[in-house]
Each structure stands twice: as C-alpha cells, then as structure tokens.
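> Sequence first, then the predicted structure, then my questions.
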Amino acid sequence: MSWQALLKKGWWIINHPFERQDPRYWRIRLMQSLLLILQLYSGIFVILNLTLFGYYTVAAANLAVFGVILGIQTDLRRNLNLERSANWLTGTIIVFMVIYVALTQGRNYAFIWLSMVPTIAFFLLGIRRGLQVTVPFLLLTIGYIVWSANAWPSYAINLPAFFNISCALFAVLTIARHYEKSRAEAYAFLEERNGELQRIAITDGLTQLHNRSHLDAVLDSEVQRAQRHNTELSVLILDTDHFKVLNDSYGHLVGDQVLIELSELLREKIRATDILGRWGGEEFMIIAPNTDAEGAVELAEKIRTATAKHRFTDEHLHLTISVGVAELNEQDTLISIVRRADEGLYQAKHDGRDCTRLGKTYTKV
C-alpha cells in the first residue's frame, strides 16, 4: 500500500457528510490537520524531553496534551460537534502554553510557542471570537513574562533553544499553509460554482443552447456593433414543422429528444462565428455576424436540407423546418429585425413549410 493510501486511511481521518460547498467541510479539514499536527508534536516532544533534554515535568505536560488532543479527536469523530471541539482545542493549547512557559521559565526560548495561539484561535474560532481570546491571552502572557523575566536565568542559543524556535515557526508555517490551501480550494470551488451558475443563467435546460434572455442580450450587442462599424448582420429564426403532431403521436419525451438532436444538428451546421440559441418552444435563432441576406439564406438552406435528411431518435422520425431570414438595415432595431425574420418564418409556413423566406425590408413608420 502506498503512503498516499495510508494517509487516506489514518486514525486522524474524520468522516463527515459535509459537501465542499458547506463551510463546515473546510473547517473540519482544518481541525483534522491541526489535531494530527498537535498529536505529532506533543508525541515527539514527550520523547525528546524524556530522552534528550531531561525535562520530565514538561514531558508530562506534553503527554497530558497528547491525551487531551486524542480525546478531542475521538469526540469530534463520534459527534461532529465542531464548536465544542474548537473550544476545547483552543482552550487546551492556551492552558498548555501558559503551563509550558511557567515551567520552563523562558528556558530555551520556550515562549516562542506562544505565537501558535493567535494562529490557531483565529482559524478555529473565527475573527471575532479569535480576537476575544487572543488579546487577553497575549496581554496576560506578555505581562507575566515582563514581570518574571528578571528572575529567569539567561540562556544562550543552544540545541534545545534552536529546536524550540525552529519547531514553533515550522508549526505556524504548516498551519498557515494548510489554512491558505483550504482557502484557495474554497475560493476555486466558489469560482467554479459561480461560473456554473452563470452558465446556467444563459443556457436552455433542455437543449443546452443559449436561452432567450441571452439571445436578446447578444443580438442587441451585435446590432449596435454592426451599425457602429457599418458591417453586415443577419438573423435566422427556425421553427419545426407540425411538431405538435409529433408530440401527440409519440409523446413529449420523444419530442424532447427530437429537440435535443435537432440542437446538435444545428451546432454542427452553423459557422464558428454564428450564435445559436433556443428562441422558445420549438423555435431556434441563429445570429450571423458579417453575413448578408444571401449568405444567411444559403446557411438556412444548408440547415433545412440537412434536417430533412436526418432521422431523429430510435423511431427514425422525419422532421422538416421552416426558416425566416432578415438582414440588418440602417434603421433597424433589435425588435424590428426580429419582427422581419419572424415575418419571413410566417411566410415560409404559409408557402407550405420546409422552405426559407426573407422577411420584408424595414420601412420606418
């Protein structure tokens, strides 16, 4: 078994039902890592203080912390009470730090471990409660150090001191790195979810094409751009022929599948610069920038012919479409060009369906 697999099955893993979008997911991940780090540190210092440094009282305090941390982890795994576990964990660390500094009397620069308290308090309790805990703690510990420092012997930078400073700073760095990693993952998830919501907002649920509101926005922008730069623009409105008969004969589920397949067919036949969307019901719109009426009719005929040849769904259904086309004129607006394309569609229906017709030329009233 690889070390990655072992990490995923370790005793520190806390199973929970929270999804990534739930803030509790990130909080419990942070607590899980903190509990592991503190168990490892306290366990290592029990051994070092007993065997290398000879600080038996401090080793006993380390052992007590190890036991309390293990108890907090067990309670969190069983009950998933994040608030209680956060309070207990923060309180345990604060009490131990006070006892540790008092026992060592500043020996080996032990007070460097006090730097962990604000980091952990803010991460576990949040900004407001973290301040409420951290400010009194720092004021009291700084006051205690100032009051007691004159009675403490002076110490040089020796191996235990170097070990204390290095480990304390590394612990802060490790916790901060994990918190930043969790924050970055949460931010990336929110970005992903925001992008998904934006996509949903402009997408038709059935066909996955642009929806009506997005088509309105795009067409308005394209009309303004074409008029500003004096370029060509055409609009095509496509409607299925006798779709109600198909729905009545085969059911709405088959009808939906036909619309999905028709959407895929339209995607394949349009050009890279064209904008395709579901206009409503069984109607589709294609916005064709830099395209005059002749080019738009050619595109419409290509799509119409391909649709007539295609056989839809497992029923091998035959379907035709009618198309209305309008080219942008100087005095056109979004509403007028759509109206003229719709008039072309109406004329195509009137002329027997399965054909393409141009809408009337715009006439200012």
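Arrived safely. This is a predicted model, so every value here is computed, not measured.

> use CA for all of it now, contacts and neighbours both
Will do.

> Following the chain onward from the longest helix anywhere in the chain, which element is next?
The longest helix of the chain (DSSP state H) is helix 159-201. Downstream of helix 159-201, the next assigned helix or strand under DSSP states H and E is helix 212-229.

> Which other helices and strands does the longest helix of the chain contact?
The contact analysis (3 or more CA pairs under 8 Å, 6 or more residues apart in numbering; DSSP states H and E) places helix 159-201 against helix 23-48, helix 116-148.

> and here's the other structure:
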Amino acid sequence: MKFWHKYHPDIDAADPRFKQVSLIYSILLIMIAYFAIIGTLNITLFYAPEIAFFDYLGLVLALIIFRFVSRGGNFKVASWAVIVSIAAVLLAFVHLAEGRNYSLMWVTILPPFAFFLLGRRNGSWVSAIILVYCSWYLYQLIQQQVTANLGLGALFNFIEVATAQVFLFRFYENSRQEAYDQLQKTAITDPLTKVYNRLHLDNTLKSLVAQANRSHQAVSILLLDVDHFKAVNDKYGHLIGDKVLIRLCDVVRETVRETDAVGRWGGEEFLVICPNTDQQQAIQFGQRIIENIRAEAVEKDVHITVSIGAATYSAGATDSIDRILSSADENLYRAKRGGRNQIVGGS
C-alpha cells in the first residue's frame, strides 16, 4: 500500500488520480530530501550560505505543498505549485552563481517534472519558456564576459540539450498517454462488440445514480435480449452469430443518444443506461430500438428481434441499484413470455 493512502483512502489503483497523486508525493519527498541535504552541504562544506538560503526556501515550499496535498488540497494546484517552486529555486541558483558551477545544468531537470505533472501541453510551454530564458541569460553573460571559460559553443550546447529534452519528454509523454488511453479503452470495452463491458456499466450506473440523487433526476435502464439467438447460431454458425451481435450493437448505438451508455451485459444480453430519462421516455427509446433492429437485415438477410425490460430509478426512491436491475430483468422475462419483440416497463 502506498504510504500516502492514509491521507487519501478514497483513491485506489482504479482511480484516474492514482498515478498523479503517486507522482506528486514522490517528487515532494525527493524535493524535501534534496533541498535539506544540499542546503546543509552548502553551509557546512562549501561555505555558500547565500545558495543554502534558496535550498532551504525550496525545502520550506516543498513541506508547505506536502501539507496542502495531504490535507485534501487540489492535485492540479499542487502540481503547478511544485513546478513553480522548482523553477523559482533553480533560476535563483542560476542567477546567484552567474552561470558558474554548472548551475545551468540543473535547469535540465525541470522538463521531466513539468511533463509528468502538467501533461504534454502545459509541460511543453513551461519547459520551453524556462529554457529559452536560460539560453538568453547565458548569452547575456557571454556578451558581458561575466562568466569565464564560456563561449558561443557552450550556449549552443545548452540550447541543443534543452531542445532535445523538450522533444524527448514530449515524445515520451505522447507515447505514454497513447498507451494509457488504449489500456483504459481495452479495460472498459467488450472485445467482440466494442461496446462497454459489464464492469464499466456497473461503475457508470453507480455514478449516474449518485448524480441523479444530487440533481433530483431519473435514470432509466433498458435490458435487451436477442430473441431465439440460439437458433441463429444453430442455423448459421457462431461466426454469423457474432456478426449479428456486432451489427445489433451498431444499430443500438445509432438509435440512442450520445449521453446514453451501451454495453454488453452478458452473452446476447445488452444494457442501455439512459441518464435524465423517466419511465415513459425509456419505453419510447426502447420501442425505437426494437423497430430499428427489426427493420435491419443484420447479416446475409438474417433478421432478428429483441425483447426489452425497462426500469427507472427516481431520485430519493428507496430502490437500490440491485433492485432496479432486478426489475429490468423481470420485465425482460415478461416481454419474453408475452410473445417477444416488445418492451415491458414498470415495476
């Protein structure tokens, strides 16, 4: 378990904030240890109290940010505070050292932190601004011959390294984000039909019900089942059966609204979650789905029909999510017993 979990017990590995909060605490601990050690060395070993002052300033800022985050502070604000603190301390060190003692080299640690904490876009322009400023400052020092043993070659080397870092970390962050997005998509998607899987449907329904309680609006669900699907598989084969399910999902997605969530509940059963939808509207949506599927030649003139059970959760109701799902399931079987190719709603 992460040590910071005691500060944020509501954030687990499935939470999108998990990586961000892990990174923030890791960087803050590095900052605290680094500034404390280097500040002490600058006083006791290098006799540079003016540089140690900025090291200890960084230590204080890191401790303040740590306290802010651990008390439930906004992670985005904390990320910006970390980057601003690091940039301020590094630039102060560069100016104090007037480019000597490899002070400019330390600026190159900023891009990875900026990209990891702020993302691709913000990390790019923050890094670019700091590195352009340092390049300009180094050029001024060379022009004024303030810093010995530095010439245009050193300036060009710094610019090359800075540019390479920005592009390198931007490329890395792009690749990492694309891989993360693909992983997230795979984790919530049914591999055959490309609609949501049951896990995502469960989480979506919980979230929408909680939102409905706050906004005093209804949430409806439609539980669909393909009529006589076993007969389709027996007559045409499982490959055609798979194509039937794929096309079925396409028709459903084309019929419902963008705000509705469509997913595979299991086998040939599918669930549609309709936010801000009362029972009458849900039945109308369901009837439209039935008509569109019935009119569609899914595969090689294979026509199918579906039966639908509808149920509605109203804000403030005593019904639980399990009870709503159970009602939809009961209504689905009522539709089956009533002759199929129809929707049944109500409790």
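Nice, thanks for sending it over. Since we're looking at a predicted model, the values are computed, not measured.

> so which of the helices and strands packed on helix 159-201 of structure 1 is the most packed in?
helix 23-48 (a mean of 18; mean count of other CA atoms under 10 Å).

> Buried residues, the following helix or strand past that one. List them.
Per DSSP H and E, the first helix or strand lying C-terminal to helix 23-48 of structure 1 is helix 56-79. Of the residues in helix 56-79 of structure 1, 58-59, 61-66, 68-70, 72-74, 76-77 count as buried by neighbour count, 16 or more other CA atoms under 10 Å.

> Using CSV, please lay out the helices and strands packed on helix 159-201 of structure 1 together with distance to Ile200 of structure 1.
Formatted as CSV, those follow (distance: least, CA to CA, whole Å):
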stretch, distance to Ile200 of structure 1
helix 23-48, 23
helix 116-148, 33
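
> what's the closest of those helices to Ser263 of structure 1?
Distance to Ser263 of structure 1, taken as CA to CA, is lowest for helix 23-48 among those, at 38.6 Å.

> so what secondary structure elements neighbour the closest one?
Using 3+ CA pairs under 8 Å, 6+ apart, helix 23-48 of structure 1 is in contact with helix 56-79, helix 159-201.

> Try it again at 6 Å.
Here helix 23-48 of structure 1 touches helix 56-79, going by 3 or more CA pairs under 6 Å, 6 or more residues apart in numbering; DSSP states H and E.

> what's the helix it packs on packed up against?
Using 3+ CA pairs under 6 Å, 6+ apart, helix 56-79 of structure 1 sits against helix 23-48.

> Structure 2: matching residues for stretch 189-207 of structure 1?
The counterpart of stretch 189-207 of structure 1 in structure 2, using TM-score structural alignment, spans residues 175-193.

> what does that stretch contact?
Identification of contacts with stretch 175-193 of structure 2 by CA atoms under 6 Å, 6 or more residues apart in numbering yields 195-197, 200, 246.

> For that stretch, buried residues please.
By neighbour count on 16+ other CA under 10 Å, the buried set for stretch 175-193 of structure 2 is 188-190, 193.

> I'd say Arg357 of structure 1 and Gly324 touch.
Yes. Using CA atoms under 6 Å, Arg357 of structure 1 makes contact with Gly324 at a distance of 5.2 Å.

> Show me the common contact partners of the two, please.
Gly344.

> what separates the most centrally placed residue in structure 1 from Ala217 of structure 1, distance-wise?
Central residue of structure 1 (CA atoms, centre = their mean): Phe189, 2.4 Å from the mean position. Taking CA to CA, to the nearest Å as the measure, Phe189 of structure 1 falls 28 Å from Ala217 of structure 1.

> likewise Lys269 of structure 1?
Taking CA to CA, one finds Lys269 of structure 1 at 23 Å from Ala217 of structure 1.

> and what of Thr240 of structure 1?
For Thr240 of structure 1, the distance to Ala217 of structure 1 equals 24 Å [CA to CA].

> Between those two, which is the more surrounded one?
Thr240 (21 against 12; other CA atoms under 10 Å).

> what's the closest non-adjacent residue to Ala340 of structure 2?
For residue 340 of structure 2 the amino acid is Arg, not Ala. Ser307 (5.3 Å; CA to CA, 6 or more residues apart in numbering).

> Surely that neighbour forms part of a strand?
Yes. Looking at Ser307 of structure 2 with DSSP: H, G, I helix; E, B strand; the rest coil, it is inside a strand.

> For Val262 of structure 2, give its distance to Cys249 of structure 2.
The value you get for Val262 of structure 2 to Cys249 of structure 2, if CA to CA is used, is 8 Å.
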